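Participant: Attaching a predicted model along with its sequence, questions to come.
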Amino acid sequence: MNEIQANVMKTTTLKRLWLPVGAGLAACLSGCNLDVLDPKGSVGVAEKALIATSTWAMLIVVIPVIILTLLFAWRYRASNRNATYAPKWSHSTAIEVVVWTVPTLIIIFLGVLTWKTTHELDPYRPIESNVKPINVEVVALDWKWLFIYPDLGIASVNQLAVPVGTPVNFRITSDSVMNSFFIPQLGTQVYAMAGMQTRLHLIADEAGDYAGMSANFSGEGFSDMKFRTLAQSPDEFNAWVAKVKATQQQLSMDEYGTVAKPSEKAPVQYFSTVDPQLFHNIIAKYNNGHVMDLQDAACGTKG
């Protein structure tokens, strides 16, 4: 068997090995729902554009490197006697200029882009709108989410309803370990920490039923720590509020102790009334009565 036949057999064997692997990967990815790339809110749209722009900028280097690697391997293969053989070659000013200038320009571009979008997409920055925002207080528990609507005096577990086209001002904390609040199609995940409150501003531009999740491992019930975000028309949202207010359950401090107990695959719950100091008390119990904002904590101040 000559060298060419041996190489052909090796190539054929590799193809046979990789075919089932490739088919398996394709089957797995076919079931993936890339919600981040299907945004339904202005923040999510801006983040998708940032991801796309950054990817294309980096591909300016990646694609030519891949192409040139394959080209050089083919051009300077052992059997090509026409290729220039230059064992003492060591420097090319033109090549040096290209390999340093292009990456430098890309890094500068990405740096400016990152600085600009970091400020534009700051989760603490309110969304400009003529529509009055709605306030929602979020508490990460083991292993569920509690949503408190302080202006409406209601609360829910594992279901968040918001009116379409209305900015939502979130205040987020945890009454357990560190967690992460994330609605992929609306954009921006923010951490929830005990004794701290973080802020987030989102908006839903289209009606829909969007997945919400914990994006930070927090124990055995983490995989089922999910909720649904209902982006509704104003009339539908008002009907949802009326439905919640019609329930018998009330969320007092005593009842909260029961709700906060660890549980997995927690069902949706509604509370027609809620203690107005509940969110404050959840945070303050870790700080000797103080409520600390994460941004203030970075500056060493308390609120």
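Facilitator: Looks like it came in fine.

Participant: okay, CA-based contacts and neighbour counts for the rest of this
Facilitator: OK.

Participant: can you give me the offset of stretch 29-47 from its chain's centre?
Facilitator: The chain centre lies 9 Å from the centre of stretch 29-47; the measure is Cα atoms, centre = their mean, to the nearest Å.

Participant: residues of that stretch that come out buried?
Facilitator: By neighbour count on 16 or more other Cα atoms under 10 Å, the buried set for stretch 29-47 is 35-37, 39-47.

Participant: Below is structure B, check it against A:
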Amino acid sequence: MVNKTFERVSIPLGAGLVACLSGCSKLDVLDPKGSVGMAEKSLISTATMAMLIVVVPVIVMILVFAWRYRASNRNATYAPRWAHSTAIETVVWTVPTLIILFLGILTWNTTHELDPYRPIESAVKPIKVEVVALDWKWLFIYPELGVASVNQLAFPVGTPVDFKITSDSVMNSFFIPQLGSQIYAMAGMQTQLHLIADHAGDYAGISANYSGKGFSDMKFRALAVTPAQFDAWVEKVKASPRRLDMNAYNSVAQPSEKEPVRYFASVDSKLFNNIIAKYNNGNVLDLQNSNCRTKG
């Protein structure tokens, strides 16, 4: 079982590696467009600066000592029996201890504030999206609107998005770098994530966990648009001739690579729960409280 708190603080290294491997021209995680992403960028910056308080002086002292005590410098003090300095011991133990304490408190507070299961406070009603990781594509279901899409996610700017996430394949990781955070998608289990976009834009979405040969193209677009544009997008989806029931879903779930965007004008209201429940003898496992509930 994945510790949901750890998923927030694992972002700096994981996001950097994923961005580099995917050929991004810049680290999108350092160009956030939502409040969650901004808070994570602040955490990364603060932690990096705190660690540089030790790293930079150590690098400087290595160079200074190497130069000062080189073999050709006869003016340097030669003290072969030197063994202890209280002042040096105090500095080398006190400074790192204070930094570790500072980072520990910072990480503790931030990981609780950025708990992916914690709803975003807003006067705007959240929009609910159910996410299914497949081989090698993403399925987005809008249970309140009765529509679905493949490899394209849309939501109004300034509106919290409440995600419920699962996988109908191997473990994946759902990640929109510029909006912040990533959380795992696991077969037979349901995780949650809350995000918000403060700026309109077309943002890259990726899988941040290797899942086989089609992994490199398991990407989607997250469209943060105005309410009017979102309504137009919904009408566009509803105009699709496709319907997503369990039989159609079985076809969609077949492994495929570089899957184009597809829309479904209607969707089985129990589809998401049925996907999870088929791994759990008819039960839905929610990692928030680690309990099973009977499929409705």
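Facilitator: Cool, got the structure. In this text, all values refer to a predicted model and were calculated from it rather than measured experimentally.

Participant: Out of the buried residues of stretch 29-47 of the first structure, flag the one nearest to H280 of the first structure.
Facilitator: V43 (27.6 Å; Cα to Cα).

Participant: any idea how far the aligned partner of G104 of the second structure in the first structure lies from A52 of the first structure?
Facilitator: Residue correspondence to the first structure (TM-score structural alignment): G104 of the second structure is matched to G111. G111 of the first structure is 15 Å from A52 of the first structure, where distance means Cα to Cα, to the nearest Å.

Participant: residue in the second structure matching D293 of the first structure?
Facilitator: In the second structure, D293 of the first structure lands on D286 (TM-score structural alignment).

Participant: how deep is the counterpart of D205 of the first structure in the second structure tucked in, by neighbour count?
Facilitator: Counting by TM-score structural alignment, D205 of the first structure lines up with D198 in the second structure. Neighbour count of D198 of the second structure, defined by other Cα atoms under 10 Å: 18.

Participant: Let's verify the match of G104 of the second structure: helix, strand, or coil?
Facilitator: Secondary structure, DSSP: H, G, I helix; E, B strand; the rest coil: G111 of the first structure is helix.

Participant: what's near enough to touch the residue sitting nearest the centre point of the first structure?
Facilitator: Relative to the mean C-alpha position of the first structure, the nearest C-alpha, by Cα atoms, centre = their mean, is the one of Q189, at 4.6 Å. The contact partners of Q189 of the first structure, by Cα atoms under 8 Å, 6 or more residues apart in numbering, come to 180-183, 215.

Participant: Show me which parts of stretch 85-105 of the second structure are buried, residue by residue.
Facilitator: Quick answer for stretch 85-105 of the second structure (16+ other Cα under 10 Å): 99, 103.

Participant: which residues are in contact with that stretch?
Facilitator: Counting by Cα under 8 Å, 6+ apart, 47, 50-51, 54 sit against stretch 85-105 of the second structure.

Participant: Among these, list the two that are farthest apart in space.
Facilitator: Longest span within the contacts of stretch 85-105 of the second structure, Cα to Cα: A47 and V54, 11.8 Å.

Participant: These two: who's more crowded?
Facilitator: Between A47 of the second structure and V54, counted using other Cα under 10 Å, the more crowded position is A47 (17 against 14).

Participant: What lines up with the more buried one in the first structure?
Facilitator: Checking TM-score structural alignment: A47 of the second structure goes with S54.

Participant: same deal with T90 of the second structure?
Facilitator: T90 of the second structure maps onto V97 in the first structure, by TM-score structural alignment.

Participant: State the distance from the aligned partner of L114 of the second structure in the first structure to T114 of the first structure.
Facilitator: Matched across to the first structure, L114 of the second structure falls on L121, judged by TM-score structural alignment. According to Cα to Cα, L121 of the first structure stands 10 Å off from T114 of the first structure.

Participant: okay, the two: which has more neighbours?
Facilitator: Ranked by neighbour count (other Cα under 10 Å), L121 of the first structure and T114 place L121 first, with 18 against 14.

Participant: Which residue is the nearest non-sequential neighbour of the more buried one?
Facilitator: Once flanking residues are discounted, L121 of the first structure sits nearest to V43: 7.1 Å by Cα to Cα, 6 or more residues apart in numbering.

Participant: Kind regards, and thank you for your time.
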